[in-house]
Every structure is written in structure tokens, then in C-alpha cells.
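Peer 1: This is a predicted model, with the sequence first.
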Amino acid sequence: MEAFIFYVFAFLAITAAFLLVQIKNTARALFLLFVVLFAMAGLYLFALADFVAITQILVYVGGVLILLIFAFMLSNKELLADLQNTSKRFIALPSWQAAILSLCFLGIMLYAAKSWNEYTPTWIQEAQAKGTIIQAQDNNIKALGFKFMTQYVLPFEVISIFLMMVLIGAAHLSRKEDKE
């Protein structure tokens, strides 16, 4: 099942990225970028890079993508009119196909939840045997802050500069241009 979920994330990332560069509609391209970023976060989890996956979701999905959507919504009204003229639905699937797809995702989630409760992954069993499991009373925020400001200060600053550049870009895109 783990290999199946990995291949689903990989297929999702590759397919959405391919469609992203092919599509001409900006709103749908932003949605596909959202899918690509979430699929990549899932692949990071399979690579046991939990911190990178959480950072991917917080920084890129939570920050950058929201700024891009904000800039899109404030940009030209022609783009919004083009989106309204193409289709009344965002995804042009018939209702029965959408229901089947939703039920498949529900089945995968229920199977994963059942498997997680019945089978403990080996990395958790090893951590339990070594006694290195993080407890709720452990002071992880202090350790994380210390790591951010010592060992990971350069990546932290690069991400903050990147977010500032995205904010400037979003402000530039959303700026109203005078037509004289």
C-alpha cells in the first residue's frame, strides 16, 4: 500500500506539472500548481523529510500560492471574464465521475487509517525501542527555534527573502495601470 500511495503522489506531481505548463488559463494553472506543491510535500514525507514537507506546505502552499491567487484576483478583469466564459464548472467532470473519484479517495483514506492503526511502521518501532520518541511534554519549540537561529539561519533567511520577492511581485501584478 505504501508503494501504491507513493506512486499516486508521483503520478499526481508529474501529471499536474505537465498540465501546468500546457494550460493557458491562469486560474486553472494556479490550481494545478497547488496540486503539484501538495504532491511534492507527500513525496517529501516518503523520503522521511518531515520538516521539508511541512515547510513546503507552510511556505509555498500557505504563502506563495495564496499571494499568487491574490495577485490573480486583483489583476485584469479580462482574465476573470475569460474564466467565466470558458465553463460554468471548474472541472468539467460529470457528476457520476466526480462521485466515483471522491469515493475512491475516501476508500484510500479509510484504508490508510485502518492500516495505520493495525500496523506500526518500522521507524516508529525502532524509535520506541531506542526511547527517542518525542513526548508531548518535551520542549520542541525551544529546540526548533535554537536550530533556526544557529544551524539553519541561512536557509531561513533565504526563504524570508524569497517570500519578500513574491510579495513585491504580487504587488506589482496587482497594481492598476493607467491607460492614457
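Peer 2: That came in fine, so what should we check first?
Peer 1: CA only for contacts and neighbour counts going forward, please
Peer 2: Will do.
Peer 1: Between the two ends of stretch 40-54, how far is it?
Peer 2: Stretch 40-54 stretches 11 Å from its first residue to its last (CA to CA, to the nearest Å).
Peer 1: repeat for stretch 108-127
Peer 2: 27 Å.
Peer 1: what does it rub up against?
Peer 2: Stretch 108-127 is contacted by residues Ile133 when judged by CA atoms under 8 Å, 6 or more residues apart in numbering.
Peer 1: repeat for stretch 24-36
Peer 2: Residues outside stretch 24-36 that contact it (CA under 8 Å, 6+ apart): 12-14, 16-17, 19-21, 23, 61, 65, 68-69, 72, 79, 83, 90.
Peer 1: can you pull the buried residues of that stretch?
Peer 2: The neighbour-count check on stretch 24-36 (16 or more other CA atoms under 10 Å) flags Thr26, Ala27, Arg28, Ala29, Leu30, Leu32, Leu33, Phe34, Val35, Val36 as buried.
Peer 1: and the gap between Lys147 and Glu157?
Peer 2: For Lys147, the distance to Glu157 equals 13 Å [CA to CA].
Peer 1: Check it against this one:
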Amino acid sequence: MNIEQLVFYILAAMVLISAFMVVFNRNMVRSIFLFFVTLFSMSGLFVYALADFVAVTQLVVYVGGMLVLMIFAFLLSSKTILNTSTVHRTSLIGLHHVPGLLISLVFFLILFVTIYQANPDEISWIRNAGKNTITVSDNTIHAIGINLMTRYLVPFEIVSVLLMMALIGAAHLARRTKKL
């Protein structure tokens, strides 16, 4: 095992462990910071896959933007919501989890059957994927930037407006007061 594989396995373990801890941690502040570790480790995995644009986008959009939004939503939420969320102690698997577990199992079964029946050796673009390797010297960010600001300018602006609407909605939900 060389050093690249070791670093990859460490990053993958950090992603899996921190994501697991985000889901099962009852403290919201710790979950937010563990989510930061998860997203940062994912960007490291994207660097190893030579997806430099996706790694930078992961850092800027998710780590820089969405995590700050989550922290502001946490800070703007009222103390009564935070106190009542920690009061409810339930078991890990209960009767109220059965519908969610059944839906998850159905989706997992559909995914498993689809992957099993796909037969990836028969798909032409997978067979040709070995010929289309990206080298470190390729300038993919330059090509993505040109396409993003010419051909895909309108969808890019629509996504920015949708993200702004999500930010306004999150601020509105966080600042909601009781009606008398």
C-alpha cells in the first residue's frame, strides 16, 4: 500500500465516521461541526479523483455557504425549540421508524436490482471510459468557466436566485415568532 492509498482510506474513513456521527449525535452544534468535517473530507476525495472544479465548488458552496447558513439558522432559532428538541429521548429503532425503514428497504432493493441487471460490460460509454482519462495537466476549470459564462449562463443565474430564495426562507423560518 502506497501513501496515496493510505491518504485516500483515511479521507474515506473520515467521511464515513463523521457522517455517521452527524446523524446520530444529539447535540446540534457538534453535528454542524461534524458536517463541516464531512464536507471538507469529501472535497479531499474529489481532489484525488482529479475533479478539481468539483472540489473547489464543494469548499466554496457547501462548506463556505450552506454551513454558514446552517449556523445562522441555529443561532437565530429560539431557545424553546432547542430545549424541546433535546428532551425527547427515543430508542434507535421504534414503531414510528417502520414506515421510513420500509421505504428505505424498497429503494435499496430497487437500486440493488437495477445494478445487478445493468451489466456494465455491455454499456458502450463504460467500455470507452478507459480511453477518456483526464491527466493532471488538463485545464478543465478553464473549459468549465467558459461554458458556465456562455452556454449555461441562464441556468447558473436561475440556481443563484433559487439559493437566494432558500436563504430568505431559512431566515424567515428561523425568525418566526408566536402569534398572540
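Peer 2: The structure has been received and is ready for your questions. This is a predicted model, so every value here is computed, not measured.
Peer 1: Next, the TM-score between them, please.
Peer 2: Laid over one another, the chains give 0.59 as their TM-score (TM-score structural alignment, normalised by the length of the first structure), with 128 aligned residues with a CA RMSD of 3.0 Å.
Peer 1: quick one: which of the contacts of stretch 24-36 of the first structure sit in helices?
Peer 2: If you go by DSSP state H, the contacts of stretch 24-36 of the first structure have 12-14, 16-17, 19-21, 65, 68-69, 72, 79, 83 in helices.
Peer 1: I'd like those laid out as JSON lines, including distance to Ala99 of the first structure.
Peer 2: As requested, those are exported to JSON lines (distance: CA to CA, whole Å):
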{"residue": "Leu12", "distance to Ala99 of the first structure": "19"}
{"residue": "Ala13", "distance to Ala99 of the first structure": "22"}
{"residue": "Ile14", "distance to Ala99 of the first structure": "24"}
{"residue": "Ala16", "distance to Ala99 of the first structure": "21"}
{"residue": "Ala17", "distance to Ala99 of the first structure": "24"}
{"residue": "Leu19", "distance to Ala99 of the first structure": "23"}
{"residue": "Leu20", "distance to Ala99 of the first structure": "24"}
{"residue": "Val21", "distance to Ala99 of the first structure": "28"}
{"residue": "Leu65", "distance to Ala99 of the first structure": "27"}
{"residue": "Leu68", "distance to Ala99 of the first structure": "30"}
{"residue": "Ile69", "distance to Ala99 of the first structure": "27"}
{"residue": "Phe72", "distance to Ala99 of the first structure": "30"}
{"residue": "Leu79", "distance to Ala99 of the first structure": "30"}
{"residue": "Leu83", "distance to Ala99 of the first structure": "24"}
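Peer 1: Buried subset of those, written for ChimeraX?
Peer 2: The buried residues among those can be selected in ChimeraX (16+ other CA under 10 Å) with this line:
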select :12,13,16,17,20,65,68,69,72,83
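Peer 1: Return the closest of the ones in helices among the contacts of stretch 24-36 of the first structure with respect to Ile141 of the first structure.
Peer 2: Set against Ile141 of the first structure, the nearest of those by CA to CA is Leu65 (26.2 Å).
Peer 1: Can you find the partner of that closest one in the second structure?
Peer 2: When the second structure is aligned by TM-score structural alignment, Leu65 of the first structure is paired with Leu67.
Peer 1: Tell me the spacing between its match and Ala171 of the second structure.
Peer 2: Leu67 of the second structure is 14 Å from Ala171 of the second structure, by CA to CA.
Peer 1: Name the residues contacting each of the two.
Peer 2: Shared contacts of Leu67 of the second structure and Ala171 (CA under 8 Å, 6+ apart): none.
Peer 1: which residues touch Lys176 of the first structure?
Peer 2: Ser75.
Peer 1: where does it land in three-state SS?
Peer 2: Secondary structure, DSSP: H, G, I helix; E, B strand; the rest coil: Lys176 of the first structure is coil.
Peer 1: just to revisit the earlier point, secondary structure and distance to Trp96 of the first structure added to the buried residues of stretch 24-36 of the first structure, as JSON lines?
Peer 2: JSON lines is the format used below for those (DSSP: H, G, I helix; E, B strand; the rest coil; distance: CA to CA, whole Å):
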{"residue": "Thr26", "secondary structure": "helix", "distance to Trp96 of the first structure": "27"}
{"residue": "Ala27", "secondary structure": "helix", "distance to Trp96 of the first structure": "24"}
{"residue": "Arg28", "secondary structure": "helix", "distance to Trp96 of the first structure": "22"}
{"residue": "Ala29", "secondary structure": "helix", "distance to Trp96 of the first structure": "25"}
{"residue": "Leu30", "secondary structure": "helix", "distance to Trp96 of the first structure": "26"}
{"residue": "Leu32", "secondary structure": "helix", "distance to Trp96 of the first structure": "22"}
{"residue": "Leu33", "secondary structure": "helix", "distance to Trp96 of the first structure": "26"}
{"residue": "Phe34", "secondary structure": "helix", "distance to Trp96 of the first structure": "25"}
{"residue": "Val35", "secondary structure": "helix", "distance to Trp96 of the first structure": "22"}
{"residue": "Val36", "secondary structure": "helix", "distance to Trp96 of the first structure": "25"}
